[in-house]
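Novice: sequence and predicted structure are below.
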Amino acid sequence: MKYTPLPKELYERNRRKLAAKLSKNSVAVFNSNDNMPTNADGTMRFRQNNDLFYLCGIDQEETILLIAPDCPNPNMREVLFLRETNEHIAIWEGHKYTKEEAEAACGIKNIQWVDQFDQVFNTVMALSENVYLNTNEHLRAGVVVETRDARFIKSCKERYPLHQYHRLAPIMHELRGAKEQEEIDQLQIACDITEKGFRRILQFVKPGVWEYEIEAEFLHEFVRNRSNGFAYEPIIASGPSACVLHYIENNRACKDGNLLLMDLAAEYGNYNADMTRTIPVSGRFTARQRAVYDAVLRVQKEAMNMLRPGVTIQEYHKEVGLIMQSELLGLGLLDQTAIKNQNPDWPAYKKYFMHGTSHHLGLDVHDVGTMYGPITPGMVFTVEPGIYIPEEGMGIRLENNIVVQENGYFDLMRNIPIEADEIEELMNS
């Protein structure tokens, strides 16, 4: 692997947190993700199931994790099942974990080959009453293929119909929502790599450069710093394309006088940064561009201060909307009549700022975590207000990643240039 793995003590701690949430006499099972096909005999790059990774750090296909904290046989309270390698696999696919390497990585003593799973699981199930199984329950998930988890749920319920079945997802959302320090450190590396890419393109962007050339510059910098690449499909949107929230074609030339919105970031060790910056293609903001830019930046700064323990995301988004409303009034984009006549379910400000300001960040770019419960210290959020004015061919979004602390926040992107004056200075140096 390219990245430096996190210490096994993190995964041991995470498993203890999970065990404390399970009912008496329970067993929990986590499956790795599938190798996903493309066409013919092609497959996509493997990406581990994040819940399994959170609990053991094993970044390999065909892995199963079994946790049964109350099992009378201490040897079966934690069992990790791995794909057994051989000479053929080693030649065609490369090295796979040995049992000794897996134990060193995750701290689990009982490592078995995956073909032993049914035998071990049958024994543990005979000694258990409750079964916890995993599914993707992200509020915005659109699952259209049958996952390894889904197949396992079917087979498990067919073989063991009289056990009590429970959902792991709510527990994992709670646990993964607040990050341990080791996770924050990994996110910081992803943000630092993202910074290197951004500083590189500030010297590269000029009128006539194509969006895909900018994408290539970022990718070069990310990979050379031990990232697997982009944390998500990069948005590199010049001119009016910046008003398309999920513009990913990246196929336009950057023109003099346009703004360039870039929503992209690096991943590192399966943890993801999430940055947006908007810069002037020519190296200088016009007066109108600067006014809108500064308005977005003011909203971002105020929003960062509002993300604090005890607040809910729903309350926070409403308050940020009022701040944005004031800025849009100042820019002449809204007037009091529009506000007076607005639909409470779709306030007037949403004409120019139609998305949320923040989401959880971590192993997933839109990470799991509470959307209705109170924010707690250790949660990591994006803060990304924007103003989009199609009639002016202008879209501006600014996004940083912050860690909520007991008394304030810590900005993981504090070193990435964001002030308009600094952007212009770096582009013209």
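Specialist: Everything's here; your move.

Novice: please count neighbours and contacts with C-alpha atoms only from this point.
Specialist: OK.

Novice: what about Glu319, helix or strand, and which?
Specialist: Following DSSP states H and E, one finds Glu319 within helix 313-330.

Novice: cool, and Asp421?
Specialist: Asp421 belongs to helix 420-427 when elements are defined using DSSP H and E.

Novice: just the buried positions in that helix, please.
Specialist: Within helix 420-427, the residues that qualify as buried by neighbour count (16 or more other C-alpha atoms under 10 Å) are Ala420, Ile423, Glu424, Met427.

Novice: next: stretch 213-229.
Specialist: Residues of stretch 213-229 classed as buried by neighbour count (16+ other C-alpha under 10 Å): 213-215, 218-219, 221-223, 225-229.

Novice: and stretch 227-247, end to end?
Specialist: Terminal residues of stretch 227-247 are spaced 23 Å apart (C-alpha to C-alpha, to the nearest Å).

Novice: just the helices from the protein, written as ranges.
Specialist: Secondary structure of the chain (DSSP state H): helices at 8-21, 50-56, 87-92, 99-106, 117-126, 148-159, 169-177, 181-202, 211-224, 287-306, 313-330, 336-340, 420-427.

Novice: and the third one, what does it pack against?
Specialist: Where contact means 3 or more C-alpha pairs under 8 Å, 6 or more residues apart in numbering; DSSP states H and E, helix 87-92 is not packed against any helix or strand.

Novice: can you tell me what sits against that helix?
Specialist: Residues from elsewhere that reach helix 87-92 (C-alpha atoms under 8 Å, 6 or more residues apart in numbering): His95, Lys96.

Novice: this is the comparison structure:
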Amino acid sequence: MKYQNIDHKLFVKNRENFTKHLKNNSLAIFNSNDEFTRSGDQNFLFKQNCDLFYLCGIDQEKTILLLYPDCPNPLYREVLFLRQTNDHIKVWEGHKYTKSMAEQASGITKIYWLEDFTNILHSIIHYADHIYLNTNENDSSPHTVAYRDIRFIEEMRTKYPLHHYERAAPILRQLRQIKSAEEVMLIQKACNITRDAFIRVLKFVQPGVAEYEIEAEIIHEFIRQRATGHAYPPIIASGNNANILHYADNNQSCKENELILMDFGAEYANYNADLTRTIPVSGRFTPRQKSVYNAVLHVMQEAKKLMKPGTSVKDYNDGIGELMTEQLIILKLISIDDVHNQNPAFPIYKKYFMHGISHHLGLDVHDYADRHTPFKAGNVLTCEPGIYIPAEGFGIRLENDILLTADHNIDLMAGIPVEIEEIEEIMNS
């Protein structure tokens, strides 16, 4: 890992909070993610299972966490199983956790090699009434690959068919959406690195630069500051490319008087930032570009005021719709008659702003949370309005990451330039 060590108190507290929600005499098991083959004998870069990392802070493949608070044998109430390192692995792969290093990282004192897992589990599982197993229950997209957790569930049900099986995911969905102070610090670190990358880009962009060259400047700054890399594939969309919401080719030349929509964020210690800015290739916005930009900025600033604990998602989105409709009328993109005649199921503003304005952020970019419950203090949410005008050859989106507290909101990206004057000043300095 490139990032600096995290105090294991974060993971100790997370485990305490998780086990409080278990039924009496329950055992919970968490697996690391698979290593996925890329091609030939090459694997994709390993990404740890976010739930496992949340509970123990171990960022390594072939890891299992076992939690059994009521275990009659106190040795096995909290156990971590690791892939055993050796001289061959040391030479070919480098760093792997030793037991002492894993204890320091996780705060868990009972650590065994992975080869001991089957025997230890079998020696205690018959005393447990309930077994909590984990799956990826993020509802943003279906999962078609039988990943490690799915295979493990099948194995457990075959070996121990008469136990009562429970889902760990609902507990973690409840816990992970409320960020602790330590988690906020890690997200803030990712935001700060992202800020520096954006300022670097402002000083770099000029007519003729390629989108991929901008991407290169961003990853340079990320890695220089110990980020793992991109939190997600970056969007560097010049001109009409900005009207492709998930544009990822990043292979075009940026032309004079065009705009560049850039959606990117750093990943630091598995926590993510998510930023969007739109800037002028030539260093100055045209009058029309300014009008649309300021409309998007107005919606973002007003939307942040609506992000309060207790606000329902429906009320929030209804408020955003009203804000955006008002701005689109001012810009003469829609008329009052269009609004009166609109289909309530597909409001007219969605012609120019067709995506959601917010999502939870944390260990996942689209983080684990219950999207049907009102906002809560401790949520970290993106705020990302946009206006997309293919007929005029540009789209504008702005995005900051916002921490909700009991009495006010904290913009974790408040230090990142967003006003037109500040952007133009840096680009022309």
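Specialist: Nice, I can see it. Computed from a predicted model, the values in this text were never measured in an experiment.

Novice: what residues are up against the residue nearest to the spatial centre of the first structure?
Specialist: Centrality entry for the first structure: nearest residue to the mean C-alpha point is Val365, 1.6 Å, by C-alpha atoms, centre = their mean. By C-alpha under 8 Å, 6+ apart, the residues touching Val365 of the first structure are Ala231, Tyr232, Asn272, Ala273, Asp274.

Novice: how about Asn24 of the second structure?
Specialist: Contacts for Asn24 of the second structure were tallied using C-alpha under 8 Å, 6+ apart; they are Asp70, Asp129.

Novice: distance-wise, check it relative to Ser358 of the second structure.
Specialist: From Asn24 of the second structure across to Ser358 of the second structure, the span is 37 Å (C-alpha to C-alpha).

Novice: coming back round to it: could you dump the contacts of Val365 of the first structure to TSV with distance to Pro344 of the first structure and neighbour count?
Specialist: Conversion of these to TSV gives the following (distance: C-alpha to C-alpha, whole Å; neighbours: other C-alpha atoms under 10 Å):
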residue	distance to Pro344 of the first structure	neighbour count
Ala231	35	22
Tyr232	33	16
Asn272	35	27
Ala273	33	31
Asp274	30	28
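
Novice: hmm, back to that, out of the helices of the first structure, the one nearest Phe81 of the first structure is which?
Specialist: Comparison of the helices of the first structure against Phe81 of the first structure by C-alpha to C-alpha identifies helix 117-126 as nearest, at 6.7 Å.

Novice: how about that closest one: buried residues?
Specialist: Phe117, Phe121, Val124, Met125.

Novice: spatially nearest residue to the last one, not counting backbone neighbours?
Specialist: So the one you mean is Met125 of the first structure. The spatial neighbour of Met125 of the first structure that comes closest, neighbours along the chain excluded (C-alpha to C-alpha, 6 or more residues apart in numbering), is Val27 at 7.4 Å.

Novice: neighbours of the one you found, how many?
Specialist: The tally of other residues near Val27 of the first structure (other C-alpha atoms under 10 Å) stands at 27.

Novice: residue contacts, it?
Specialist: If a contact means C-alpha under 8 Å, 6+ apart, then Val27 of the first structure has Leu66, Ile67, Ala68, Pro69, Val124, Met125, Ser128, Asn130, Val131, Tyr132 as its contacts.

Novice: repeat the analysis, applying 10 Å as the threshold.
Specialist: In this structure, Val27 of the first structure makes contact with 19, 66-71, 77-78, 121, 124-125, 127-133, 165, judged by C-alpha atoms under 10 Å, 6 or more residues apart in numbering.

Novice: the nearest residue to Thr278 of the second structure once chain neighbours are set aside and Val380 of the second structure: what is the separation?
Specialist: If the residues on either side of it in the chain are set aside, Thr278 of the second structure comes closest to Leu261, at 4.3 Å by C-alpha to C-alpha, 6+ apart. For Leu261 of the second structure, the distance to Val380 of the second structure equals 23 Å [C-alpha to C-alpha].

Novice: next: Gln225 of the second structure.
Specialist: Counting by C-alpha to C-alpha, the separation of Gln225 of the second structure from Val380 of the second structure is 23 Å.

Novice: just tell me the aligned range of stretch 113-130 of the second structure in the first structure.
Specialist: Aligned by TM-score structural alignment, stretch 113-130 of the second structure corresponds to residues 113-130 of the first structure.

Novice: can you give me the end-to-end distance of the matching stretch?
Specialist: 25 Å.
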